[in-house]
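Novice: task: produce atomic coordinates for the following.
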Amino acid sequence: MFVNSGKELINICKEKKITIWQYTLQSESKDSGLNEKDVFERMRNSFKVMEASAEEALHKEVKSYSGLIGGNAFKLNKYVQNKKTLTGEFMVKAMARALSCSEVNAAMGRIVAAPTAGSCGIVPATIISAGEKLNLSEDDMVKGLLTATGIGMIIAKNATVSGAEGGCQAECGSAAAMASAAVVEMMGGCVSQALDAAAIVIKNILGLVCDPVAGLVEIPCAKRNASGTVSALTTADMVLSGVHSYIPFDDVVSAMYEVGKSLPCSLRETALGGVAATPTGAALQKQVFGE
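Specialist: Next up is the predicted model:
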């Protein structure tokens, strides 16, 4: 059985002298009855799906079935080739990958919900981009995915990863927290630092509403995936510089859950509030579904 809190995770990893990814692998092996090698290969298969969805829309315009989004990953990838970006090739390419996953999802392509379909671009874009920048192997990136999984499991146990229950803070917030913790371990950071990164990311997105236009996880969800990726990557650097989260991970997860429960129904994936309820949002809903 997986630990119930970040504090427990820190203690058990310290006691066993292991990382989050190792603990996650061992726990899944025990729970599933599979040996650790098989669990790792299953995670590799998920990673390959993520890799494909993060790449597909970079080289061709992928349009959603609704017609609401599409082609933005292609635009960003083309833009970065001009080498005149403000934030540099690394960050723009990471954003493009996040958008690619979201566009593939909206076009009914194959993605991995990480932890949800609406937030499917953050973990892949973050881990793949960091792995590429750091010249890491595929195995190293799969290990990062296991780290992300461990963080996601604790969030799901103590709060929620559902936009319908906790707003977009629970979807894109959780995904970005998972991704940032993964990068910290990929860069050699300790368990406490990984949890600090997850905590900081969630604090910075606390209260974000879930307001999908026409009830589809396209607008504003896709661009929030790009934003979550940037947050995950920059926060990893922040923590590895020595910055700590004054509020512990477990307290932040608890706060996120309380905030999510406090959000009105209109701001939790019902498409009745936020940008979905604006005149333009209403017009786009009519465009998709008619009167």
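Novice: please make it C-alpha for all contacts and neighbour counts, starting now.
Specialist: OK.
Novice: let me see the contact set for D196.
Specialist: By CA atoms under 8 Å, 6 or more residues apart in numbering, D196 lies in contact with 181, 239, 244-245, 248-249.
Novice: what's the burial count for T278?
Specialist: 13 (other CA atoms under 10 Å).
Novice: for comparison, sequence B:
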Amino acid sequence: MLKYQSIEELVKAAEAANVTISALVLADQAKEMECTEQEIYERMERSFDVMVKSVQTGNDEKLRSMSGLTGGEGYRMFRYASEGGGLSGGFLTRAMARALAVSNCNASMGRIVASPTAGSCGILPGCLVSLYEDKGIAKKDLVMSMFTAGAFGMVIAQRASIAGAQGGCQAECGSAAGMAAAAMVEVMGGSPAQSADALAIAIASQLGLVCDPVAGLVEIPCIKRNASGVMIAVSSADMVLAGIPAYIPADECIMAMKSVGDQLPASLKETAGGGLAATPTGKKLKERVFGSEKQ
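Specialist: Presented below is the predicted three-dimensional model:
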């Protein structure tokens, strides 16, 4: 159980101790769970290793989802990246590819890390595994940053929601992008306050994002939203590292997200009753998977 009830508390506690948020959280978790810090760290390292593996598993041209609706998106993006990187450049294109691949792994019932949910599972690894494999960032630093991401995610879960069924996709991909942005800022030497600002900007950038899974499956448009979430996470981190403030504090952004989520109709909260799920093509895809309701 996280003892901090707000992002502000986390930031102030880290600043007072003159440590990173991840170091603060690791020490608190070890004390709470009556384990050594090394034991807690090794558990998180195993989660990072699963992320790396899920990228590899999902990067399969022939891998298809259980429904047959999706598959190969990660492979195609990796291939596109190898041909020059496209408009986004090599690093960002490969980061998107990793996010898509992990989402493909999830849709095919592979092993993933819910970070914070299965539907948003590609965003954090898309960012962190890319820093590891493409930028040569030390594994230990990336594993440590996951404690920051996790702590921020727990605050969001306590004060708002991380579930699409409760708050829309802003609660899933929005939270995941914020967690990833905060983690990346810490990895790149940013302060605890800057990590909080990165979270705030990422959440603000996806405020109001609805949850409208076609056929009720976490595939369309969920998989592509993971790639978009990576782009938002990276841009949020870069803005903060460039010295651009969030202006609206992270805790207030979280509460705004909760307020917006509470106002969303049930049709836009994972029920497949609205949005893209209710389009003519969305309905046809549902029939393709489950058959016609008249049958």
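Novice: now the TM-score, please.
Specialist: Remark: TM-score between the superposed chains equals 0.98 [TM-score structural alignment, normalised by the length of structure 1]; 291 aligned residues with a CA RMSD of 1.1 Å.
Novice: related to what we said a few turns ago, top of the contacts of D196 of structure 1 by number of neighbours, please.
Specialist: Within these, most neighbours by other CA under 10 Å means A181, with 35 neighbours.
Novice: the nearest residue to that residue once chain neighbours are set aside and C13 of structure 1, how far apart?
Specialist: Of all residues not flanking A181 of structure 1 in the chain, A194 sits nearest, at 4.2 Å (CA to CA, 6 or more residues apart in numbering). A194 of structure 1 is 12 Å from C13 of structure 1, where distance means CA to CA, to the nearest Å.
Novice: out of those two, which sits in the busier spot?
Specialist: Neighbours were tallied for A194 of structure 1 and for C13 using other CA under 10 Å; the higher tally belongs to A194 (32 against 18).
Novice: quick one: residues contacting that one.
Specialist: Neighbour list for A194 of structure 1: 180-182, 184-185, 236 [criterion: CA under 8 Å, 6+ apart].
Novice: next helix or strand past the helix or strand containing it?
Specialist: Using DSSP states H and E, A194 of structure 1 sits within helix 191-205. Going down the chain from helix 191-205 of structure 1, the next helix or strand is helix 221-240, by DSSP H and E.
Novice: the following helix or strand past that next one vs structure 2, average offset?
Specialist: As assigned by DSSP H and E, the chain's next helix or strand after helix 221-240 of structure 1 is helix 249-262. With mean CA distance after the TM-score superposition for structure 1, helix 249-262 of structure 1 departs from structure 2 by a mean of 0.4 Å once superposed.
Novice: how about the next helix or strand after helix 249-262 of structure 1: buried residues?
Specialist: Where DSSP H and E defines the elements, the next helix or strand beyond helix 249-262 of structure 1 is helix 279-289. For helix 279-289 of structure 1, the neighbour count (16 or more other CA atoms under 10 Å) marks 281-285 as buried.
Novice: so how much does the helix holding A194 of structure 1 differ from structure 2 once superposed?
Specialist: Per aligned residue, helix 191-205 of structure 1 averages 0.4 Å (mean CA distance after the TM-score superposition for structure 1).
Novice: tell me the buried residues in that helix?
Specialist: Going by neighbour count (16+ other CA under 10 Å), the buried part of helix 191-205 of structure 1 is 191-203, 205.
Novice: just the buried subset of the contacts of A194 of structure 1, please.
Specialist: By 16+ other CA under 10 Å, the contacts of A194 of structure 1 give 180-182, 184-185, 236 as buried.
Novice: circling back to that earlier point, make a markdown table out of the contacts of A194 of structure 1 and add secondary structure and distance to K84 of structure 1.
Specialist: Below are the contacts of A194 of structure 1 laid out as a markdown table (DSSP: H, G, I helix; E, B strand; the rest coil; distance: CA to CA, whole Å):
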| residue | secondary structure | distance to K84 of structure 1 |
| --- | --- | --- |
| S180 | helix | 27 |
| A181 | helix | 30 |
| A182 | helix | 29 |
| V184 | helix | 28 |
| E185 | helix | 31 |
| A236 | helix | 25 |
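Novice: how much space separates the equivalent of A57 of structure 1 over in structure 2 from S82 of structure 2?
Specialist: When structure 2 is aligned by TM-score structural alignment, the residue opposite A57 of structure 1 is G58. Separation of G58 of structure 2 from S82 of structure 2 (CA to CA): 17 Å.
Novice: what do we get in structure 2 for the residue nearest to A181 of structure 1?
Specialist: By TM-score structural alignment, A194 of structure 1 lines up with S195.
Novice: distance check, its match against G71 of structure 2.
Specialist: From S195 of structure 2 over to G71 of structure 2 (counting by CA to CA), the distance is 34 Å.
Novice: the spatially most central residue of structure 2: what's it in contact with?
Specialist: The residue lying closest to the centre of structure 2 (CA atoms, centre = their mean) is A176, at 2.7 Å. Counting by CA under 8 Å, 6+ apart, A176 of structure 2 makes contact with 115-116, 120-121, 123-124, 153, 229.
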